[in-house]
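Q: Next input, structure requested:
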Amino acid sequence: MPGKKCVAWLLFLWFSPSFAAPGADVPKQTVRTISSGDMLHWGIGLLIVLGIFFLCVWSMRKLSGITAYGAGKMRIIGSLSLGVRERVILLQIGKKQLVLGVTPGRIDALHVLEGDDCLSTSAGMQEASPSAGIDNGFAQKLMQAMKGRSDG
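A: The predicted model follows:
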């Protein structure tokens, strides 16, 4: 019981200045209004931040166009969908061609083609017309290669 009395006295002493008489001198805080100058400063600050943001976005777009050395020598020649999320891709890197199996969680090199074993050459790719369908040619050559492997 004496502990409760001590707590009550401490609370009374702590909060007693807030219950002072209305005539007592209590410093009043002035409420500051928002002026047009404040709005102008906030607007300018916002425009500066947005300008920096858009400058960063623009510079990232420009820098992403820069390719690393040798990245221009790599290209996808064709692909074949094996299912909803599985694909076989023919990738040319320099004079080599890679047959890759691509799934959502993994990329496997199925076969490496070099020299005369390549399924298509860069000259043949340039001569092919857009209406010829590069993907269909790759699919046919891949099917022929798979049939040749299963026959032997």
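
Q: contacts and neighbour counts: CA atoms only from here.
A: Noted.

Q: show me the biggest helix of the chain in terms of residues.
A: helix 36-64 (DSSP state H).

Q: Walking through this structure, point out its helices one by one.
A: So, for the chain - with DSSP H - the helices run 2-15, 36-64, 122-127, 134-151.

Q: picking up where we left off before, from the middle of its chain, how far away would the longest helix of the chain be?
A: 22 Å (C-alpha atoms, centre = their mean, to the nearest Å).

Q: For residue 150, give its distance to residue 141.
A: Separation of residue 150 from residue 141 (C-alpha to C-alpha, to the nearest Å): 14 Å.

Q: So these two - more neighbours on which side?
A: Comparing residue 150 with residue 141 by other C-alpha atoms under 10 Å, the one with more neighbours is residue 141, at 14 against 8.

Q: The more buried one reaches residue 119, doesn't it?
A: Yes. Here residue 141 lies in contact with residue 119, judged by C-alpha atoms under 8 Å, at a distance of 6.9 Å.

Q: let's see this one next to it:
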Amino acid sequence: MLPLSLAAQETAQQARETAARAPDTLGTLLSLGVGLLAVVAIIYGCAWLIRRMNGMTGINNHAIRVVSVLAIGARERIALIEVGGQQILLGITPSGIRTLQVFETPVVDTNDAGGGDFARKLQAMIGKSWSAPERKD
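A: Next up, the predicted model:
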């Protein structure tokens, strides 16, 4: 009987030593979970902050309006913008922007959104049915 009690004591002692050396899985999982939540919260916080900063730059979007832009070369463009009832023709290059002409009276009617021939044809096509005609057999 004595050898069985010694074996039981040795087994219990080995179990205690193993438990002391084994990592605390609950603590480890809890630590990992808190760390993950902190990283996700930081990402959402940064996204919110960036959204708020972008909103501040465009406080008055109706003061300046781009009426038309035309590419002249690979990196050169001319743009017609409207500011305060005046239309301004700008030359845009990689090295700068120049005022080419300031028009006192509007050159292009900005209220006429679909004034071109292509726009009228496209609008007529959109109004039509795109399905094949029904067969009457």
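
Q: sorry, back to before: pull out the buried residues from the longest helix of structure 1.
A: Neighbour-count burial for helix 36-64 of structure 1, counted by 16 or more other C-alpha atoms under 10 Å, picks out no residue.

Q: In contact with residue 94 of structure 1, which residues?
A: By C-alpha atoms under 8 Å, 6 or more residues apart in numbering, the contact list for residue 94 of structure 1 reads 73, 74.

Q: Give the equivalent position in structure 2 for it.
A: With TM-score structural alignment defining the correspondence, residue 94 of structure 1 maps onto residue 84 in structure 2.

Q: And residue 81 of structure 1, by the same measure?
A: In structure 2, residue 81 of structure 1 lands on residue 71 (TM-score structural alignment).

Q: Its match touches residue 77, doesn't it?
A: Yes. Contact status for residue 71 of structure 2 versus residue 77: in contact at 4.3 Å, counting by C-alpha under 8 Å.

Q: More neighbours: the two, which one.
A: For residue 71 of structure 2 versus residue 77, neighbours defined as other C-alpha under 10 Å are more numerous around residue 77 (16 against 11).

Q: Alignment lookup: residue 61 of structure 2 to structure 1.
A: Residue 61 of structure 2 maps onto residue 71 in structure 1, by TM-score structural alignment.

Q: what's the burial count for that match?
A: 10.

Q: Any idea how far stretch 89-97 of structure 1 is from the middle of the chain?
A: Using C-alpha atoms, centre = their mean, the offset of stretch 89-97 of structure 1 from its chain centre is 27 Å.

Q: Residues contacting stretch 98-115 of structure 2, please?
A: Residues contacting stretch 98-115 of structure 2 (C-alpha under 8 Å, 6+ apart): 67, 85, 86, 87, 88, 89, 90, 91, 92, 120.

Q: what would those residues look like in a markdown table with neighbour count and distance to residue 109 of structure 2?
A: As requested, the contacts of stretch 98-115 of structure 2 are exported to a markdown table (neighbours: other C-alpha atoms under 10 Å; distance: C-alpha to C-alpha, whole Å):
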| residue | neighbour count | distance to residue 109 of structure 2 |
| --- | --- | --- |
| 67 | 16 | 9 |
| 85 | 12 | 11 |
| 86 | 13 | 11 |
| 87 | 22 | 10 |
| 88 | 21 | 13 |
| 89 | 19 | 14 |
| 90 | 18 | 18 |
| 91 | 19 | 20 |
| 92 | 19 | 22 |
| 120 | 12 | 16 |
